[in-house]
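# 3D, please:
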Amino acid sequence: MSLILYKFVPRNKFREAQLAFLFKQVITWIFGLIVVENGIIKYPHRLFFKKANKASFTFEFFILPAFCSLFNIYYPEQKHQIYKVLHYAFYTSIIVILEIYAIKSTNLIKYKKWTWYWSYITIMISYYISRLYYRWFFRYNNSQPIMKI
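Predicted coordinates for the structure are as follows:
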């Protein structure tokens, strides 16, 4: 992910990518702790901070925020609504496909009372919240309302 961010985040967008990254960490920290502490998802094998909390540090504090950075800096702001919806679907699908692969092929994630479509919905909502914050923070296109997708 570090190499992907280094390669695909333009120098003039570094500050914007950093904001999206940090804000997504806040969102994933809250949602991640809720689902893990309530036994909805389990991470049996964690690489980092095994005793700090039960959440997956790698997934929730690095992979998701990195994709969110790319999602926000490449968002098709001036395009038609269909491109915006496809942008959400594309970035959400990448994460969910990686998660499904991790469930089926590794011992990194175990669904207890969760399914892939809950991941899809919550990740898409978190992208939307991130996008609202990003637009508010940078005041993009003040002539349009902030709540627009």
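
# all contacts plus neighbour counts: C-alpha atoms, from now on.
Fine.

# Pull out the buried positions in stretch 49-62.
Neighbour counts using 16 or more other Cα atoms under 10 Å place Lys54, Ala55, Ser56, Phe57, Phe59, Glu60, Phe61, Phe62 of stretch 49-62 among the buried residues.

# Please generate a structure for the following sequence too, so the two can be compared:
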Amino acid sequence: MLLIKFVPKKKIREAHVVFLFTQVVTWLMGALVVEKGNIKYPIRTFFKKTIKSNFTFEYFIFPAWNVLFNILYPENKNTYIKALYYLLHTSLIIFFEVIALKYTKLIHYKKWKWYWSFITVFIHPFLFN
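Below you'll find the predicted structure:
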């Protein structure tokens, strides 16, 4: 719903490319992390016997979040505002991951720490800008 509300019609093509590219990169990184045993997703709704990664997050939530990041990116602002935008983008997604880690059984860190997620999410937008 946020994509429909915030993506202008003239940027739908750009949003679509970002969404698909994010899915590819996220699938690769997510598969590596899960297959190496760093993170486990004990409760999975989709594709329980095929892929061990979090399908909903990696194919819908994170790509949509990156589309919003790119569409709303403050291109004409100073470097300080841009750095705050990157930090806010990363902090919000990691905040929800840590909440899910602590209060649900959706994510289980084995050989992983929240700051690894922070680093990978922080680096991800640099691929698109």
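
# re the thing from before, mind listing which of the buried residues of stretch 49-62 of the first structure are in helices?
Within the buried residues of stretch 49-62 of the first structure, residues falling in helices by DSSP state H are Phe57.

# now for the buried residues of stretch 49-62 of the first structure, which pair is the farthest apart?
Put simply, by Cα to Cα the two of the buried residues of stretch 49-62 of the first structure set farthest apart are Lys54 and Phe62, 15.6 Å from each other.

# which SS state does the alignment partner in the first structure of Ile123 of the second structure fall under?
Aligned by TM-score structural alignment, Ile123 of the second structure pairs with Ile125 of the first structure. Put simply, Ile125 of the first structure is helix when judged by DSSP: H, G, I helix; E, B strand; the rest coil.

# cool, Glu97 of the second structure as well?
In three-state terms, and counting by three-state DSSP, Glu97 of the second structure is helix.

# Counterpart of it over in the first structure?
Matched across to the first structure, Glu97 of the second structure falls on Glu99, judged by TM-score structural alignment.

# How many residues are close by its match?
Look at Glu99 of the first structure: counted by other Cα atoms under 10 Å, it has 17 neighbours.

# Could you do Phe19 of the second structure as well?
Counted with other Cα under 10 Å, Phe19 of the second structure comes out at 21.

# Pretty sure it sits against Pro63.
Yes - counting by Cα atoms under 8 Å, Pro63 is a contact partner of Phe19 of the second structure at 4.8 Å.

# Please tell me how far the match of Glu97 of the second structure sits from Tyr75 of the first structure.
Using Cα to Cα, to the nearest Å, Glu99 of the first structure is found at 23 Å from Tyr75 of the first structure.
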